[in-house]
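> What follows is a protein structure lacking sequence information:
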């Protein structure tokens, strides 16, 4: 006969696992059926529950106290997934800025993965980041971090402080700063191209600069990005290291 305490611990573990999978961009790809995601969260909960130190199952207020404990575990999982979303959002923002400069912003299409309108380079960089992340077993590292979270933030022990708010703001600001740094070389080349076309338009007014500018900027932008891709591997490594650091800081703040 199953012990009631074991069932409660398993349910709380499942809440944190499921909340993380719901929020993490790596596990929210719409091509994956919902039943697979639910089964994945259930399997993780079954494997992790024996490793979790059972808390003192005393919920002040009865059902209301248990409801607060459930919300607390859901908040931990959602916070971890939200940090992953912000870090992976670096390449989306960088791609969107590049698309705007190159001229692909008008070709925005609906991305079923994110549920938003995304442009070509933004989707390309995001998929490339996912491939590299899984190639280095980053998805296993995320699961390991989720398991280790029970050591830093035990069940029903999470708390919110001012440090968490400052950390989220700092991660949000770093996301935009790093995105601008990634796209800065290509944007600089495109700005020089705009200046060159402006000088050509002044010296040769008979040339249709607007008609020449669109294909030229696309060619220059795509070529510059292709030349920059080998150097981006170190940037992606920094992004993955930043993800691990931010998750650790978040867990320490929640503890």
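Great, that's in hand. All values reported here derive from a predicted model rather than from experimental measurement.
> switch to C-alpha atoms for all contacts and neighbour counts from now on
OK.
> show me where the chain has strands.
109-111, 116-118 (DSSP state E).
> any residues touching the last one, and which ones?
Here strand 116-118 makes contact (CA atoms under 8 Å, 6 or more residues apart in numbering) with 96, 108, 109, 110, 111.
> circling back to that earlier point, just name the most buried of the strands of the chain.
strand 116-118 (a mean of 15; mean count of other CA atoms under 10 Å).
> ok, so of the contacts of strand 116-118, who is nearest residue 171?
residue 96 (18.9 Å; CA to CA).
> Pretty sure the closest one sits against residue 105.
Yes - contact status for residue 96 versus residue 105: in contact at 7.4 Å, counting by CA atoms under 8 Å.
> Quickly list what's touching both of the two.
If you check residue 96 and residue 105 against CA under 8 Å, 6+ apart, the residues they both contact are residue 119.
> who's more crowded, these two?
residue 96 (23 against 19; other CA atoms under 10 Å).
> Tell me who's in contact with that one.
105, 118, 119, 121, 122.
> Just the closest of those to residue 224, please.
residue 121 (12.5 Å).
> next, the one to line up against it:
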């Protein structure tokens, strides 16, 4: 049997370019890209997913992976993978911002813990939201939706030489802008309750100046914050579903310009 260099380059590219996109997605995606997940596990998972996905993909372009055009295709697959993982990572960043907002209102802004997802220090309330979001993400089969979304991306954005348009990047940027608005919606019940308590203590301090407002207000605000968090946890599920739907919509738009 005779094989030409074009055939060999096509075989290499048909596995290497999908692997680049999948590996880039796993490096930044929630749970898969956590600091506590070893690099070897992510590498093995990327190789396994590539091996399963390659038979379902359209033919790869007949390009030399080491050529200038091949390097451009590799860079595009890397960016696409990062964009898919980043769209889901914004969900957890939204909840971290919501936890920081609530913690500052409760007076727990100084209490921080290490976030195992990103390896950084976040307020305790933010870590609480991250843990709940991780459990809800797994319960809602978010990890399976992420893999399904990745496989569908090879249909909307096949491996090709065409460059990505500005609209594809804007779709992810617009989804990132919603992060702050959604964080306020998640933290709104606790923040509103704490604000009403602070207003009430302000009225009390004006009517009774001899009262030590700091000695009384901090325990009450802290206790009320925890009580509100317990009652507000029931509303976190629909908010999590809303965030996941927004992430899936953002990724579906990423690629609409080159279909």
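It's in. This structure is a prediction, so every number in the text was calculated from the model and none was measured.
> hmm, back to that, with distance to residue 201 of structure 1 added, can I get the contacts of residue 96 of structure 1 in JSON lines?
Listed next are those as JSON lines, based on distance: CA to CA, whole Å:
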{"residue": "105", "distance to residue 201 of structure 1": "24"}
{"residue": "118", "distance to residue 201 of structure 1": "33"}
{"residue": "119", "distance to residue 201 of structure 1": "29"}
{"residue": "121", "distance to residue 201 of structure 1": "29"}
{"residue": "122", "distance to residue 201 of structure 1": "31"}
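> out of those residues, who's nearest residue 197 of structure 1?
Nearest member of the contacts of residue 96 of structure 1 to residue 197 of structure 1, counting by CA to CA, is residue 105, at 20.4 Å.
> how close does the equivalent of the closest one over in structure 2 sit to residue 184 of structure 2?
Aligned counterpart of residue 105 of structure 1 in structure 2: residue 109 (TM-score structural alignment). Residue 109 of structure 2 is 17 Å from residue 184 of structure 2, where distance means CA to CA, to the nearest Å.
> Quick check: the aligned partner of residue 58 of structure 2 in structure 1 vs residue 70 of structure 1, distance?
Mapped onto structure 1 by TM-score structural alignment, residue 58 of structure 2 lines up with residue 53. Residue 53 of structure 1 sits at a distance of 17 Å from residue 70 of structure 1 (criterion: CA to CA).
> who has more neighbours, these two?
A direct count of neighbours by other CA under 10 Å for residue 53 of structure 1 and residue 70 places residue 70 higher, at 19 against 12.
> Distance check, the more buried one against residue 198 of structure 1.
61 Å.
> which residues sit in contact with residue 232 of structure 1?
residue 182.
> State the distance from it to residue 5 of structure 1.
49 Å.
> right, and the match of residue 105 of structure 1 touches residue 123 too?
Yes - with contacts counted by CA under 8 Å, residue 109 of structure 2 reaches residue 123, the gap being 6.0 Å.
> so what sits against both of those two?
With CA under 8 Å, 6+ apart, residue 109 of structure 2 and residue 123 have common neighbours 100, 103.
> just the helices in the stretch 1-150 of structure 2 please.
With helices called from DSSP state H, counting those that start in this stretch, the stretch 1-150 of structure 2 shows them at 5-28, 39-53, 68-106, 124-139, 142-156.
> Report the aligned residue range of structure 1 for the fourth one.
Aligning helix 124-139 of structure 2 against structure 1 (TM-score structural alignment) gives residues 120-135.
> Please work out which residues outside that stretch touch it.
26, 88, 91-96, 98-99, 104, 107-108, 139, 236, 240.
> 6 Å - rerun?
Residues from elsewhere that reach stretch 120-135 of structure 1, judged by CA atoms under 6 Å, 6 or more residues apart in numbering: 91, 92, 95, 96.
> Counterpart of the first one over in structure 2?
The pairwise alignment with structure 2 assigns residue 91 of structure 1 to residue 95, based on TM-score structural alignment.
> In contact with its match, which residues?
Taking CA under 6 Å, 6+ apart as the test, what residue 95 of structure 2 contacts is residue 129.
> and residue 224 of structure 2, what pairs with it in structure 1?
In structure 1, residue 224 of structure 2 lands on residue 220 (TM-score structural alignment).
> give me the number of residues near residue 34 of structure 1?
12.
> Quick check: it vs residue 4 of structure 1, distance?
28 Å.
> gap between the spatially closest residue to residue 155 of structure 1 that is not a sequence neighbour and residue 69 of structure 1?
Once flanking residues are discounted, residue 155 of structure 1 sits nearest to residue 55: 6.2 Å by CA to CA, 6 or more residues apart in numbering. The gap separating residue 55 of structure 1 from residue 69 of structure 1 is 11 Å, by CA to CA.
> try residue 91 of structure 1
Taken as CA to CA, the span from residue 91 of structure 1 to residue 69 of structure 1 is 35 Å.
> With residue 171 of structure 1 instead?
Residue 171 of structure 1 is 27 Å from residue 69 of structure 1, by CA to CA.
> Now tell me what touches stretch 69-89 of structure 2 from outside.
20, 21, 24, 25, 28, 29, 30, 63, 64, 161, 247.
> Same list, those, but as a markdown table with neighbour count and distance to residue 137 of structure 2 please.
Below are the contacts of stretch 69-89 of structure 2 laid out as a markdown table (neighbours: other CA atoms under 10 Å; distance: CA to CA, whole Å):
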| residue | neighbour count | distance to residue 137 of structure 2 |
| --- | --- | --- |
| 20 | 22 | 25 |
| 21 | 27 | 22 |
| 24 | 23 | 20 |
| 25 | 28 | 17 |
| 28 | 22 | 15 |
| 29 | 24 | 12 |
| 30 | 24 | 9 |
| 63 | 22 | 39 |
| 64 | 17 | 40 |
| 161 | 15 | 35 |
| 247 | 23 | 12 |
